[in-house]
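Asker: Fold the following for me, if possible:
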Amino acid sequence: MSAPTALDSPPAAPLGAVGWLRFLWRRLTSMSTALVLLFLLALAAVPGSVFPQRSVNPLQVKAYLEANPTLGPVLDRLGMFDVFAAPWFAAVYLLLFVSLVGCVVPRLVSYAKALRTPPPPAPRVLSRLQQPHLLTAAMPAEQAAPRVLAAARAQLARRRWRLRDGTDAAGGGAWLAAEKGYLREAGNLLFHTALLVILLGVSWGALWGWKGNVIVREGDGFANLLTQYDAWGGGRLADPSRLVPFSFTLDRFTADFERGEAQHGAPRVFEADVTYRAEPGGAERSQTIEVNEPLQVDGAKVFLVGHGYAVHVRIVGADGKVTFDDAVPFLPQDGNFTSTGVVKAYDADPGIGLQGIFLPTAALDAVRGPYSTFPAADDPAVFFSAWRGDLGIDDGVPQSVYTLKTDAMQQVGLRALRPGESWQLPDGLGTVEFVGVTRWASFSIAYDPGKQLALAAAATAIGGLCLSLFVRRRRLWVRVRDDAEGATVIEVAGLARSEQAGLADEVGDVVRAVSAAVTAVPRASVVPKEN
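Answerer: The predicted structure is shown next:
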């Protein structure tokens, strides 16, 4: 009967549900999977830089959707305008968190055990290690050993090596083992632990933090209430009724632009002077908000993110009654601040709506039509298209203040106006006056309680990465023994995970220290290290 072969062996038993779960957990908590998930998280964050985000500037999202009526809704359904709150981003985020926990926790336990473990005893053949040295001493080994090991211990202790001494079991001599570089693994673990803390900090901010956007005209104020925001979004655990109770008034907005040929029209000054109160009834304080220099009140930050022009329009009916008198923010459409906006006179009978194009420095072209040649209001003008009819206020359907639905309206005329000019509407509808222009500023107000934690963890991660890159793990041994001829032999050798500059110097320092302690000399027949 022939012996069984590998082909005759029974098939492996199926893993089963528990086996598959164990296999998937090991794959998920492997370092390779964590690296892949970290790459995927970075890749998933790219659309947040490519497409405008609602949490940062909802006006840009609106403009993108209007400019891309086919592609825009598809991207919106995929969450491209709110990337960091999208389910697919959260899935990658959570998987990375679980993977890092599964990687780091077992390694922390192993590292804690390694810290309590003394350096390994001296190998039997030190000549096979790196930087081997063989010395002979002119005194018996019993007398030389205490001096040699004491000299080596003193030399290594000054440089904070972990030390351990002992004797060979077979009477082969006394030895000293030294080890250094545990901070390398500590830095590696610190880096990965800091990544976990960064994820926790970001999660903390995403759950309890909030962010909103508001447009404030010069001379107007803002109170940090939910109803004051143009757009507001908060985490699942954020409470809108407990917002930081500050308020501010936009006293003045200043914007200046480059007038030279180089970078013509580029912004040079971009700042908002505000007066704010940290709480109702509190003392007034003044501050200038600039780009990357926000106003900070009790953890909330007010960022200056945009600006534009507000067109002041007055509409007077045929009976002399003022049906509209206010400055309406117009939204910029290009770098020269060609802006569009809508004026709705709900009190007029019938209702009057104006679609307008505001030009800070107006020019007219036969092909392009009206356009602005410079972003500053050097020669302002506004082009109005007037409509009469039902403004849809009684439909119960929310409307955007920046659009005019003309389905149930009739166009009554077109006119260009300069500041101070008036337009007599036909059919006795009244008069439209372009009173003037003021500025508005757009503010992004955010509260992120986890940002400081994430920042501290990021700094810690950099420190841990430096430790793991620059700290060298190495070991060193010294042995004193009698050789076959009865001579006292001193062996010194080291070991590093790579051929690193510095190990030879450290071994050489020990050799010199022990040589001086017992007047040892190099032995002629040094056994070279085996490759």
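Asker: Please make it C-alpha for all contacts and neighbour counts, starting now.
Answerer: OK.
Asker: ok, how many other residues are close to residue 171?
Answerer: Counted with other CA atoms under 10 Å, residues neighbouring residue 171 total 9.
Asker: Mind checking what secondary structure it has?
Answerer: coil (DSSP: H, G, I helix; E, B strand; the rest coil).
Asker: any idea how far residue 480 is from it?
Answerer: 11 Å (CA to CA, to the nearest Å).
Asker: The stretch 201-350 of the chain: helices as residue ranges?
Answerer: Assigned helices in the stretch 201-350 of the chain: none (criterion: DSSP state H, counting those that start in this stretch).
Asker: One more, so I can put them side by side:
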Amino acid sequence: MKSTENTGKPSAKSTKKSFLKGVYDSLASVTLAIFLLIILAMTSIVGTVVLQNGSPEQYLNEYGSGTYRLFQALALDDMYRSWWFLTLLALLLINITLCSIKRFPRAWRLMTRSPSVLDDVLFRRMRFRGSVRRGVSPEETEERVRDLLADRFGKFREDRSEEAVTFFVDRGWYGRMGAYVVHLSILMLAVGAVYGGAVGFKGFVSIAEGQTINRVPLRGRNAVIKLPFDIRCDDFQVIYYPGTQQPKDYFSDLVVIRDGKEVMKKRIEVNHPLIVDGIYFYQSSYGVDRSSTVTLDVLDPSGKVAAPSVTVAAGQPFNVIGDSATYGIQQIMPSYIGGRPAVRMSRIASGARQDFFVSMAAADRDKLRGGPVYFRIRDANIREFTGLQVAWDPGVPLVWIACFVMIGGLYVAFFVPHRRVWLRIELDPDNTAVLMAGSTNRNLASFEKEFNGALTALKQVLKKDPGKE
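Answerer: A predicted model of the protein is given here:
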């Protein structure tokens, strides 16, 4: 007969089972949830500080080329769509789901299967408990206890046996569902966000004053979406803080055109978008359109005309008679000194570059630069553009529903405690003990005060009536 020898080594099957259980317990742990929430909160702060989904020009102007390259490498310019942020969110959702699956059965048992009979074992387990000696008959005790419970706790259940009768109050049982409702709302938020990201779109478009568009280039994708209507920019304005070039406010006058007819007009500004068919048009940026031109007079140091005037656009090099250098306009500024236009120019001669400003408000200031010629702005045909972020997110309604569900779940979780009270009356005339016990899952101090008040009231109502034997 063969004998089996127990080597004491775990089998491969049990090792695999133990490993999977360890992974499951780790993913369902509260510690992981707290860690993920802290990391997500910290990264969200970064996402709030760092401009999201801006144009390359915005990042280069605000942060510089080196920082912009770092942002692109770490996906900080579109952080909420980056692979690492979505991975953290996915881990959090898995954690929330497994936590709920692991802990919900116990919560459900506490809600639906609370013992309605107060026996000696249950009485000793309760943190809040007390006993009273009745001075009246069991029948009279039952009547008075019913009145007391109805006044103090409202509805109650009754469980009767040959030896005793137990009154059971089960109040706020649904409060235990609060955490799971919050978990459900988080999952709804995630589903709404994923659905909106997969089906919806985000894009950026520049519209010059007077221009009409119906196509929007999409962000992060080499694609363009055609709108079911046209958008025209009638006007764009920037208001600066007095004496500075810092914008105080900027806004665009937009017109919606459908089937050749103007159907809507709206002035939009930051945080006040235009909404058409669920598509949002946010005021995002602004600038000078490439079609803008400046006409410059070319003068010699004595102030006489040295060469014919030139009309040039930004980035367009040009030469003038009497000077071998190459000139160019680097930037056109619609409002500079005194709200009048100016240009930032460059002069390149023998490989050396010189930058300087020419302002309409200071006509001959460029003369101080020296050189064979200087410039004066005769006219500026400036056409500004408005930069619009365009977004359509069909998951927004579900996100809003999830927010309301979350608010309801948080209220229930924090302000609806599950409170249970048992009161047992012995039916044996010789046993005058009346036992009372209670439990709550939160706000112990408040329940202790309520329980002790009910216990004191019970002692009063069960006193022997004066004059009765």
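Asker: Can you verify my assumption that residue 431 of structure 1 contacts residue 422?
Answerer: Yes: contact criterion CA atoms under 8 Å: residue 431 of structure 1 and residue 422 qualify, at 6.6 Å.
Asker: Need the single longest helix in structure 1, by residues.
Answerer: Criterion DSSP state H: the longest helix present in structure 1 is helix 87-116.
Asker: once aligned to structure 2, how far is that one on average?
Answerer: With mean CA distance after the TM-score superposition for structure 1, helix 87-116 of structure 1 departs from structure 2 by a mean of 2.7 Å once superposed.
Asker: tell me which strands and helices the helix or strand that that helix is followed by is in contact with?
Answerer: Later in the chain than helix 87-116 of structure 1, the nearest helix or strand by DSSP states H and E is strand 130-137. Where contact means 3 or more CA pairs under 8 Å, 6 or more residues apart in numbering; DSSP states H and E, strand 130-137 of structure 1 is packed against strand 488-496, helix 503-518, strand 521-522.
Asker: Now the element after strand 130-137 of structure 1, going C-ward?
Answerer: With DSSP H and E, the next secondary element past strand 130-137 of structure 1 is helix 141-157.
Asker: residues of whichever helix or strand comes after that next one that come out buried?
Answerer: With elements assigned by DSSP H and E, the helix or strand that comes after helix 141-157 of structure 1 is strand 162-167. Within strand 162-167 of structure 1, the residues scored as buried using 16 or more other CA atoms under 10 Å are 162-165, 167.
Asker: now those residues as a markdown table including distance to residue 501 of structure 1?
Answerer: Below are the buried residues of strand 162-167 of structure 1 laid out as a markdown table (distance: CA to CA, whole Å):
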| residue | distance to residue 501 of structure 1 |
| --- | --- |
| 162 | 20 |
| 163 | 22 |
| 164 | 25 |
| 165 | 26 |
| 167 | 30 |
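Asker: Of the residues you listed, which is the nearest to residue 502 of structure 1?
Answerer: Set against residue 502 of structure 1, the nearest of these by CA to CA is residue 162 (17.6 Å).
Asker: quick one: that closest one and residue 176 touch, right?
Answerer: No: at 10.5 Å, residue 162 of structure 1 does not count as touching residue 176 under the criterion of CA under 8 Å.
Asker: Give me the common contacts of the two.
Answerer: By CA atoms under 8 Å, 6 or more residues apart in numbering, residue 162 of structure 1 and residue 176 have no common neighbours.
Asker: picking up where we left off before, minimum distance to residue 137 of structure 1: which of the helices and strands packed on strand 130-137 of structure 1 has it?
Answerer: The nearest among these, by CA to CA, is strand 488-496 at 5.4 Å.
Asker: what's the burial count for whatever residue of structure 1 lines up with residue 266 of structure 2?
Answerer: Under the alignment (TM-score structural alignment), residue 266 of structure 2 pairs with residue 287 of structure 1. As a burial measure, residue 287 of structure 1 scores 13 neighbours (other CA under 10 Å).
Asker: Equivalent analysis for the one 3 residues further on, please.
Answerer: Summarising burial for residue 290 of structure 1: neighbours were counted as other CA under 10 Å, giving 17.
Asker: what's the answer for residue 21 of structure 2, then?
Answerer: Applying other CA under 10 Å, we find 12 other residues in the vicinity of residue 21 of structure 2.
Asker: and it, how far is that from residue 374 of structure 2?
Answerer: Counting by CA to CA - residue 21 of structure 2 and residue 374 of structure 2 are separated by 81 Å.
Asker: same deal with residue 260 of structure 2?
Answerer: Taking CA to CA, one finds residue 260 of structure 2 at 49 Å from residue 374 of structure 2.
Asker: and the two? which has more neighbours close in?
Answerer: residue 374 (23 against 9).
Asker: I'd assumed residue 270 was in contact with residue 254 of structure 1.
Answerer: Yes: using CA under 8 Å, residue 254 of structure 1 is in contact with residue 270, at 5.9 Å.
Asker: quick one, which of those two is more surrounded?
Answerer: Higher neighbour count among residue 254 of structure 1 and residue 270: residue 270, with 18 against 13, using other CA under 10 Å.
Asker: Check the alignment and tell me where that one lands in structure 2.
Answerer: In structure 2, residue 270 of structure 1 lands on residue 250 (TM-score structural alignment).
Asker: repeat for residue 81 of structure 1
Answerer: Aligned partner of residue 81 of structure 1 by TM-score structural alignment: residue 77.
Asker: Skipping adjacent residues, who's closest to its match in space?
Answerer: Nearest-residue entry for residue 77 of structure 2: residue 52, 5.0 Å, with adjacent residues in sequence omitted and distances by CA to CA, 6 or more residues apart in numbering.
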